[in-house]
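[1] Would you be able to build a 3D model of this:
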Amino acid sequence: MREIKSRGKRADNGEWSYGDLIQLLGKQGNGRMFIVDNRFGACIDSDGSFVNTEAPFVNEVDPETVGQSTGLIDNKGREIFESDQLWATGNLTDDLHYVGTVVWDEDDARFEVKSIHGRFEYVPSDVVVKGTVWDDEELGGEGADTE
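    Sure, this is the predicted structure:
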């Protein structure tokens, strides 16, 4: 089975959080989303009905910033996530040029890259993540390269 990993900006400090996504529904949950750092195990009690949102490895995130890992890796060995901005060298120079932003295509159930020239029906290889649509600066931890 493949790992499904999510990322979102923490509601309390704006830093990126990586792990499993949990969305609380119903009156009490109100659509709130949490990322659980999956290195520390589950945060649901034994009957599966309670999420311990106070645990230090559970971070409430801004739902707008939540994205899933594509399962692909960029040229620098970093995971590529939905909303990442991808750059690649041009045909004529070694300078990096903007390729596009990773998006989920609901109709075709796949990740694609949206650019000013349209959409690529795949995420191209030989790319570098240089930020996200949510953050123009470097990503914390696993983030983008400014070189």
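
[2] can we go C-alpha only for contacts and neighbour counts from here?
    OK.

[3] ok, the most far-flung residue of the chain relative to its centre - contacts?
    Taking CA atoms, centre = their mean, the residue of the chain most remote from its mean C-alpha position is residue 92, at 31.0 Å. If you count contacts by CA atoms under 8 Å, 6 or more residues apart in numbering, residue 92 has none.

[4] Hmm, residue 16 is touching residue 6, no?
    No - with contact defined as CA atoms under 8 Å, residue 16 does not count as touching residue 6 (10.3 Å).

[5] Proceed likewise with the subsequent sequence, for comparison:
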Amino acid sequence: MRPIEFKAQNVNGVWVCGNFSILKKKIGNVDAGSYISNSAGEPFAYKVRPETVSQFTGLKDKSGKKIFEGDIVKVTGDEDCEFTSIVEYFGEGDYPAFDMTAPEDYYFESNKFSEILMSISYELEVIGNIHENPELLEVATC
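    Below is the predicted model:
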């Protein structure tokens, strides 16, 4: 089973990782809002910007870097063809999964994200995320 982990930007713009929780009302001296805490749940919890919360896919790129929802990845294939895409969560019905889009020239039978990661013909590398680097999403080059 994959570890459940989240990352998000705290209110100062620093990325933090750990457990994610939402407080719907103030509890003691803690305001309502979205929080990420360390894996033990204490003693630190960081208030985060909810729009930046990203779930860990359970997978790593070619360099061993954890891949999170919202990450922008560069896919390099045979013959120096490459494209970039955003990793997204698709929770449709009984098939919750992380996936990504690929240019129409690329054919994948089902989940592009997992097929690319399992293939010996492609390499996948995290190069940024949609919140800080949207300009990294570009067209394919071959």
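
[6] What TM-score do the two superposed chains give?
    Comparison of the two superposed chains (TM-score structural alignment, normalised by the length of the second structure) gives a TM-score of 0.72, and 119 aligned residues with a CA RMSD of 2.6 Å.

[7] any idea how far the residue farthest from the centre of the first structure lies from residue 5 of the first structure?
    According to CA to CA, to the nearest Å, residue 92 of the first structure and residue 5 of the first structure sit 36 Å apart.

[8] and if you look at residue 122 of the first structure?
    In terms of CA to CA, residue 122 of the first structure sits 19 Å off from residue 5 of the first structure.

[9] Give me the more crowded residue out of these two.
    A count of neighbours by other CA atoms under 10 Å puts residue 5 above the other of residue 122 of the first structure and residue 5, at 20 against 12.

[10] what separates that one from residue 91 of the first structure, distance-wise?
    Separation of residue 5 of the first structure from residue 91 of the first structure (CA to CA): 33 Å.

[11] Equivalent analysis for residue 107 of the first structure, please.
    In terms of CA to CA, residue 107 of the first structure sits 32 Å off from residue 91 of the first structure.

[12] just residue 111 of the first structure next, same as before
    24 Å.

[13] Give me the more crowded residue out of the two.
    When residue 111 of the first structure and residue 91 are compared for neighbours, residue 111 comes out ahead with 20 against 7, by other CA under 10 Å.

[14] what do we get in the second structure for that one?
    Matched by TM-score structural alignment, residue 111 of the first structure corresponds to residue 98 in the second structure.
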